[in-house]
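Enquirer: Predicted model and sequence below, questions to follow.
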Amino acid sequence: MMALFGARLVCHKYGSCPRLLGLSSYKNSVLSAGGPGLGLEQFRMEKQLFISARTMVSSGSGALEPPDCQQRRNDREQKAVPFAVAAAALGSLGLALYLKKKAPIEQAECAAVKGSELAVQPSMTLSQTLVEVDDVEEEEEEIRPGLPRDDLPTYRKDDIVKHTDKANRIWVTYKSGVYDVTDFLEGHPGGDRILLAAGKSVEPFWHIYAIHKGNQQVYSIMEELRIGNVHPDDLKDEKPVDTSDLFAHEPERHPAFKINSAKPFNAEPPPLLLIDKFLTPNALFFIRNHLPLPKIENVDTFEVEIRGVGIERPISLKLQDLQKRFKQHTITSTVQCAGNRRSHMRQFREVKGLNWETSAISNAEWTGVKLADVLAYADAKEDKVGHVLFQGLDTDHDGSPYEASIPAETAFDPRRDVMLVYKMNGEEIPIDHGYPLRVIVPGTVGARQVKWVNKIILSEIESQSHWQQNDYKAFNSSTDWHNVDFSKAEPIQEYPLQSAICEPKDGITYKPGETMTLKGYAWSGGGRGILRVDVSTDGGKTWHTARLNQIQQPRNRTWAWTLWEVALPAPNEKGEITLICKATDTSHNAQPENAEGIWNLRGLIHNAWHNVKVTVE
């Protein structure tokens, strides 16, 4: 048992049970050899060993066990064979198989013994070995999920459809594969969405949540959950998924966008263009779509329904009704995605989500009517309402709409300026931003500002949608996917203090003494204004106050961002320097220096000091 448990593996991503489908597990892990007096030898790893190891994991068998395994165990104890990465690899592999009930302990131990015998070439240096590891990684075969597998049982469709709850285990299919996702759902933020495919194929959903398609990490996790094959006769009867028109009607977008996801479309403008104007042009306003755009065929028939607790008679209002019956208001309000600057948090530690940089934020004038006026028109009784839910016309494969909610006190308070808007920067609101009607909730995270809104529901409880319950929540930095419980966290509403440098960009070169012009934005949620923006050119040792460009808005109702600018000389000393910005809001909130204390597994509301590295030469 020494080789098996002496090979110590600390896996950063999968906790105590490593994912062993190739070398990526070992490169991201701490590998060492255990056992008194043995230590970590310098070694060389043979590529075929890992090809065989992957095969063993994929098949879930003990195929690598040599026939004379008992003799090898005896020899091992007498010879004290040095441990190396090969031993650690197969040792942890054997442990993983044992923990997954795919191999008896004898096979697992023997895998470790064989690994120790393959540790050779002590003259190789550790750095040379790591180069070889990289070479092997590049040659890893592409994972192709859903292909028929002879080593697994076959299931009929009539049996698969029975597996839709924990009691019977939750199964889904993908092409020819059958997967048991019961245990996986508990730690997955989209678990309730996966449940919609219980007993069925996940393929139709992947055409909407396209981030999964082609993702080798997703595929490898899937194949770990593989339990069987769909009977070929049932595959013949299955109709192909028609997804040709899901995204076909979507508009052309600005060519300058950095696209983070094509389907659904999610993109941000270049930082320089973002701050070029105080009001972000409609064509450059960042786009965050969770689902395919809805088809709005006839705006004259469009209605928004208002119903729920506290309303005796539900009402429906056409767009023309909103424009004619209610006082029109215009506000300037910034919208920021909860994932803005996720790429910076990812540099500290891996997170899940789209790789937004600094431009998942934009500022616009919004014209429409106050939600408080509409609720008063509907004779809604606030004392009976806990939350106000918004549903959009964008739906997933099974017709479920995007939905989010805000607290009733926010919705009913006219001073919170919650709006049903139909114009953006004086123009008809573009389809990407909610045409014909969207909700603007100033000072609140973008996820609650529902686009294409056609239902407003007053409720005692908050929205039970996936996006309210299992997403857009933040946790402490010790919470990861193995121990997260989304039910114990509050949905993000107001956004914290944020700022970023948009000019210059990373890598710019200056001459000693040359003027460096720094520009950027700052914004704080909840109506808090920006009091000050400080900038450093020496990594935070000394600070300079930037000039602010902001509009006059009432105190605690400052919904618009602040643009800032400062001109400073480049230092005389040559070399790389770090430019930093940090803001202070009117409540004297300050930004954290780094991501260490605010890291969260979804990479949300990252607002640590932003820095840009430039060179003086």
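Expert: That came through, no problem.

Enquirer: For the rest of this, base every contact and every neighbour count on C-alpha atoms.
Expert: Noted.

Enquirer: Sticking with the residue of the chain positioned farthest from its centre, tell me its helix or strand.
Expert: The centre of the chain is farthest from one residue, residue 78, which by C-alpha atoms, centre = their mean lies 51.2 Å away. In this assignment (DSSP states H and E), residue 78 forms part of helix 69-79.

Enquirer: for residue 455, helix, strand, or coil?
Expert: What DSSP: H, G, I helix; E, B strand; the rest coil gives for residue 455 is strand.

Enquirer: ok, structure two:
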Amino acid sequence: MLPRLALRRLLEGHHAGCQVLAFRLFGSHHNYHREWNGQQQQQQQARHKHHVLATLAGIGAGVALWMKYNHQTVAAKIEIPQETEKYGAFQNGLPEYTLDDVAKHGTMKDRIWVSYRYGVYDITDFVSQHPGGDKILLGAGGSVEPFWALYAVHKNPHVLNLFEQYRIGNLAAQDVGESVKNMDDPYANEPRRHITLKPSSKQPFNAEPPLSLLVDNLITPNELFYVRNHLPVPDIDASAYELELLDEETQKEKTLTLKDIKKYPKHTVTSTVMCGGNRRSEMIKVKPVKGLSWGQAAIGNAVWSGARLCDVLKDMGIEDGKTSAFHVQFEGIDTDPTNMPYGGSIQIEKALDPHGDVILAYEMNGEPIPRDHGYPVRVIVPGVVGARNVKWLGKIIVSKNESNAHWQQNDYKGFAPNVDWDTVDFKKSPAIQELPVISAICEPLEGEVVKVKNGKIKIKGYAWSGGGRKIIRVDVSSDGGKNWQAADALESDEARHPRAWGWSIWTAEVPVPEGRFEVQLCAKAIDSQYNIQPENFENIWNFRGVLSNAYHRVNVKLSR
């Protein structure tokens, strides 16, 4: 059996060949669900069909490659939500086709067919217009069921309704389910999660804790730390774990076991990790965006321990002034159907700076990192968006180039409010690294009835800023932002700017006007470089709903 490093190197040719396919078919799935209104509906719907059907046509090849190389399998029993049961159902009066019949239609000349449940679909007209048609043709003649088993977000009435318009027949009874027969559910071995976590998606699992629990402690308990997964959670044997390192300039390679990593001096850092989409649900109220509808709790603060990345790289001869590299790439062990791993990268300056505190973490709050958070090793990049804090770390590449992973190149980027999915050019925007200043009111909650005592009410929340900037003040208002006062107390760890990686918990008592029974509370934070949150979401709206950091506003009712 090939060592893991050799096997991964062997597959890198396949990796490169599938990157475009992976970006278009699996990474860019948010492109396929758009909002329409008024006179734009017909034009945008045509574009939407174009993207959706192209995606469906291309998934067969990805699934085959995934099964061949990744030793993971797809769902044997696909659960059909009640609201989507009618799609792909048997229809009287339609011709019957076998999987062999479907497989014969793999070129434009023969028409492009795919199957789903009991249905057979001809999607030729849309494939012929898609710019990635050469890649999509590789997947013609396959079933979409394995793909939707992995990316359940696609299995919704909006996509399925469009798909159903291209139905041409029924799948032969003996072939129904054959594409997923005797295969395991990729999500069957997910870790157990705390019952209080509120999911925004279940496959892959993404969830946040209740706001009222979030600010009970300066350090977020492991079980209540928000979960952001892009793919199924890998189940890794720590005793067999290996981390590969590659310096592209010298072609020097090295492999570290968990024991090897633990031989380096143990470095501990308190660092907040926040999803780039935190508070997206508020931006959606301005205009719809595509992405998980996170509330205000896609953020957590933990004590992380592990080996400093700069120490590990120094052992490979990679030091400041001794390398021409610009980036350090990270690859996870979690992979998509084309065997593409989750990935991201950071600038070399951050990685090599001993004061940057980037660590290969194997402990979270004094315990081995839980599976949902990257067991046995993840990279912690303090002050930087959660997307670059890659979990289940499998490979580190020191390179002149950024990671070519979808999540670095075609996601987690900010754009002007006029940019949409039809006009976006991802090359024109840099990948998000350090995050801007943000705050949120966690107590009381929206719509809650609050007791007024001595003419005041109590409020509590968190504030944080990326890049090691410390929160120096939080301003609060009880009249919608007309009048402000500083929060009464700020609690944080002792770290100073520019290495203040953790958040602050703030509390305040604010006066409320006499005779009022409803008020709007507001909060805005100021960091050690005097950056302050923007007033509203209209001016910072972007089609991916990232960097959502306007004033936080909560409407409450008063009880006197």
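Expert: Here it is on my side, so go on. Values in this document were obtained by computation on a predicted structure and should not be read as measured data.

Enquirer: Quick check: TM-score for this pair?
Expert: Comparison of the two superposed chains (TM-score structural alignment, normalised by the length of the second structure) gives a TM-score of 0.78, and 480 aligned residues with a C-alpha RMSD of 3.2 Å.

Enquirer: hang on, the earlier thing: give me the stretch of the second structure that the helix holding residue 78 of the first structure matches.
Expert: Counting by TM-score structural alignment, helix 69-79 of the first structure falls onto no part of the second structure.

Enquirer: quick one: buried residues of that helix?
Expert: By neighbour count on 16 or more other C-alpha atoms under 10 Å, the buried set for helix 69-79 of the first structure is 69, 72-73, 76.

Enquirer: do stretch 315-334 of the second structure as well
Expert: Residues 316, 318-319, 323, 325, 327-334 are the ones in stretch 315-334 of the second structure that count as buried (16+ other C-alpha under 10 Å).

Enquirer: Pull the contacting residues for the alignment partner in the first structure of residue 506 of the second structure.
Expert: When the first structure is aligned by TM-score structural alignment, residue 506 of the second structure is paired with residue 564. Counting by C-alpha atoms under 8 Å, 6 or more residues apart in numbering, residue 564 of the first structure makes contact with 519-522, 533, 546-549.

Enquirer: Got a ChimeraX select line for the buried ones in those residues?
Expert: To isolate the buried members of those in ChimeraX, using 16+ other C-alpha under 10 Å:
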select :519,520,521,522,533,546,548
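
Enquirer: In TSV: the contacts of residue 564 of the first structure, plus distance to residue 357 of the first structure and secondary structure.
Expert: Formatted as TSV, the contacts of residue 564 of the first structure follow (distance: C-alpha to C-alpha, whole Å; DSSP: H, G, I helix; E, B strand; the rest coil):
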residue	distance to residue 357 of the first structure	secondary structure
519	16	strand
520	13	strand
521	14	strand
522	15	strand
533	20	strand
546	22	coil
547	24	strand
548	23	strand
549	23	strand
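
Enquirer: ok, so of the contacts of residue 564 of the first structure, who is nearest residue 270 of the first structure?
Expert: Nearest to residue 270 of the first structure among the contacts of residue 564 of the first structure is residue 520, at 12.1 Å by C-alpha to C-alpha.

Enquirer: Let me see the contact set for the closest one.
Expert: 275, 499-503, 563-565.

Enquirer: Quick one: buried ones out of the residues you listed?
Expert: The neighbour count (16+ other C-alpha under 10 Å) marks 275, 499-503, 563-565 as buried among the contacts of residue 520 of the first structure.

Enquirer: Tell me the one of these nearest residue 584 of the first structure?
Expert: residue 499 (9.4 Å).

Enquirer: counterpart of the closest one in the second structure?
Expert: Aligning on TM-score structural alignment places residue 499 of the first structure opposite residue 439 in the second structure.

Enquirer: Could I get the contacting residues of that match?
Expert: Applying C-alpha under 8 Å, 6+ apart, the residues near residue 439 of the second structure are 461-464, 523-525, 549, 551-552.
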